[in-house]
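Asker: From the sequence below, what's the structure:
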Amino acid sequence: MPLVHHRTATVDGHEVFYREAGPADAPTIVLLHGYPTSSSMFRHLIPLLAGDHHVIAPDHLGFGHSAAPPAAEFDYTFDALADVTDGLLELLGVDRYALYVQDYGAPIGWRLALAHPERITAIVTQNGNGYEDGFVESFWTDVWAYGDAPGPETEPAVRAALGLDAIRWQYLHGVPDQGTVDPDTWHHDHALVSREGNDAVQLALFRDYRTNRPLYPRLHEFLRTSGVPVLAVWGRNDEIFGPDGARASARDARDVEVHLLDGGHFLLESHLDVVAGHLRRFLERVPR
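Answerer: Predicted coordinates:
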């Protein structure tokens, strides 16, 4: 089993934690996590990829073991998080890589791809949205309302997403056998978002999520013109980003695989081996 190293690097004055494994001279894949978790969501996947890939999985600022400066001192936007990730990869000398994106990792990854299209060798999206088709409106209505008019009338609905019950729901909804999901996952994530001041961090990102939607036409143009291969492996029962978000990628990507599995938002917790199998076969045919 390949060793996984747990490291930190200083990017623009902030300590960024990342997991790294695999040969440094092998093709690189960058794993970008979502809300409310961290690179820990990839803890079981990394060793399965590291035999023949250089794997990097950072914690975004405000998440996991990375620095979490107060919201008053750092501009928590998806632009800013993408800049930090870009800075980390520059520091590590990584200039060609595949992307694996989930949830918040998707808009961060899209920004990297649009800023440096020549660096992207492949895209794997696992419940990471890049299409209007993917939004499940029953979940997103409150987020859009808060982003449009932040205040005491709209904040309580999104603040509830920071609670233990809501985080548990993110892990368990849509999973046929919920006993396959380790409860440490939601307790770990809840503990981190419950740190003093982290609520302001998360609320800032909820407000900023609406800035991702205007990027979608540019993303679709990138997929149409670049020829970058795309693997969409998706929990089809996800009530945050529905399966239409995966299907939509076939409209634009020239080389695309879509696999809809009987799972939810955090598919790696219940379908690790299936996802890893699709991913390894996909990466085998990606030009190095």
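
Asker: From now on I want contacts and neighbour counts done on CA atoms only, so please keep to that.
Answerer: Noted.

Asker: How about the residue nearest to the spatial centre of the chain, nearest residue that isn't a chain neighbour?
Answerer: When CA atoms, centre = their mean is applied to the chain, the residue found nearest the centroid is Gly105 (2.4 Å). Computed as CA to CA, 6 or more residues apart in numbering, the closest residue to Gly105 that is not its neighbour in sequence is Leu32, at 4.5 Å.

Asker: all helices for the stretch 51-200 of the chain, in order.
Answerer: Secondary structure of the stretch 51-200 of the chain (DSSP state H, counting those that start in this stretch): helices located at 78-91, 105-115, 137-148, 155-159, 164-172, 184-193, 198-208.

Asker: Secondary structure element holding Phe222?
Answerer: helix 216-226 (DSSP states H and E).

Asker: How far off centre is that helix?
Answerer: Between the centre of helix 216-226 and the centre of its chain there are 19 Å (CA atoms, centre = their mean, to the nearest Å).

Asker: contacts for that helix?
Answerer: Helix 216-226 is contacted by residues 110, 114, 117, 130-131, 252-254 when judged by CA atoms under 8 Å, 6 or more residues apart in numbering.

Asker: Show me what the helix or strand following that helix is packed up against.
Answerer: Under the assignment DSSP H and E, the closest C-terminal helix or strand after helix 216-226 is strand 230-235. Contacts defined by 3 or more CA pairs under 8 Å, 6 or more residues apart in numbering; DSSP states H and E place strand 230-235 against strand 120-125, helix 244-247, strand 256-261, helix 268-284.

Asker: Here is a second sequence; please produce its structure as well for comparison:
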Amino acid sequence: MTSSSNCRRAAFALAAALLASVAAPPPVHAGTVACASEQTTIPVVHYRTVKVDGVDIFYREAGPADAPTVLLLHGFPTSSHMFRNLIPALADRFHVIAPDYPGFGESAAPDHKTFAYTFGHYADIVDGLLTQLGVKDYAIYLMDYGAPVGYRLALKHPERVTALIVQNGNAYEEGLKAFWDPIKAYWADGSEAHRAAIGVLVAPETTKFQYTDGVADVTRIDPDNWGHDQPLLDRPGNKDIQLDLFLDYGTNVPLYPKFQAFFRERKPPTLIVWGKNDKIFPADGATPYLRDLPEAELHLLDTGHFALEDKLDEMAPLIRDFLCRKLGSK
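Answerer: Below you'll find the model as predicted:
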């Protein structure tokens, strides 16, 4: 055989080896599943409204109906709108449901004199929605108001909770810092004076503050957020709805020991992705989770209250990977 033939054979062998290394899929590490890979489809999101206990409840839904369900529970002063970008990042592999509470978003807003705006009532409403939709179990994403709603739901049906994703959602008294002092004064006596004093919490400057404070690069924050939330807060009668909820938030604090007992007894897989610069729910409320959930995965992110707005590129892969490892997928 000639030397030129040997060279050609060697070249072909090298080329084949290089092509094989490029074409080969990356190694699959222990504990991961295929759904952690990139999406190959763009999920369709549906926008629906159903009556629950006589009240129109709006919700966003996406993903295969027979896939593991992820329930997304929003905070104040927004709605399921806060999950508009996260839903498509999950819904190719998971069944995602994101409701609006009464008085928020596109759900009905009955007069506060005839409808009980309480966190217990919200948990019952969400429970009723899930029952109508035939959802038997679910992972819960809990943010801000979504935490007491979701944890009350967990106390009702602890066996149904498959996992927790906690984002600036409090369950420990260490997390109620100076921001809460005027609200605690309102809890103490329910007076009109203290009610009036916290009216600033529904003002336009406060709504914008919640999106921008603690954010390093505010050019990553879509101004449509406060443009969406504020007109809904400004609807006739909505201020009273919000002030009723601020008063009722005080009923969540005595339940913290029960929430914590749920963590210890059920040990749900838990991912904590928390904006550490948040003045409303600071990181002081994130680390105590590890007392009761020592296996929880904790990520403190350099952002503020609405972490999904500027850290989706970090959070979505963390959430997707966590759900894939803990729940699997369709």
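
Asker: picking that back up, so the aligned partner of the residue nearest to the centre of structure 1 in structure 2 versus Glu173 of structure 2, what's the distance?
Answerer: Aligned counterpart of Gly105 of structure 1 in structure 2: Gly146 (TM-score structural alignment). Distance, Gly146 of structure 2 to Glu173 of structure 2, using CA to CA, to the nearest Å: 17 Å.

Asker: Likewise for Gly54 of structure 2?
Answerer: The value you get for Gly54 of structure 2 to Glu173 of structure 2, if CA to CA is used, is 35 Å.

Asker: For these two, indicate the residue with more neighbours.
Answerer: Glu173 (14 against 7; other CA atoms under 10 Å).

Asker: so which of the helices of the stretch 51-200 of structure 1 comes closest to His53 of structure 1?
Answerer: helix 78-91 (15.6 Å; CA to CA).

Asker: quick one: the strands in the stretch 1-150 of structure 1?
Answerer: 4-11, 14-21, 28-32, 54-58, 97-101, 120-125 (DSSP state E, counting those that start in this stretch).

Asker: Rebuild these as JSON lines, extending it with distance to Arg43 of structure 1 and mean neighbour count.
Answerer: Shown next, in JSON lines, are the strands of the stretch 1-150 of structure 1 (distance: least, CA to CA, whole Å; neighbours: other CA atoms under 10 Å):
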{"stretch": "strand 4-11", "distance to Arg43 of structure 1": "9", "mean neighbour count": "15"}
{"stretch": "strand 14-21", "distance to Arg43 of structure 1": "9", "mean neighbour count": "21"}
{"stretch": "strand 28-32", "distance to Arg43 of structure 1": "11", "mean neighbour count": "25"}
{"stretch": "strand 54-58", "distance to Arg43 of structure 1": "9", "mean neighbour count": "25"}
{"stretch": "strand 97-101", "distance to Arg43 of structure 1": "14", "mean neighbour count": "24"}
{"stretch": "strand 120-125", "distance to Arg43 of structure 1": "17", "mean neighbour count": "24"}
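
Asker: nearest to Ala145 of structure 1, of the ones you listed?
Answerer: strand 97-101 (25.4 Å).

Asker: With structure 2 overlaid, report how far that closest one is off on average.
Answerer: Following the fit onto structure 2, the mean deviation recorded for strand 97-101 of structure 1 is 0.3 Å by mean CA distance after the TM-score superposition for structure 1.
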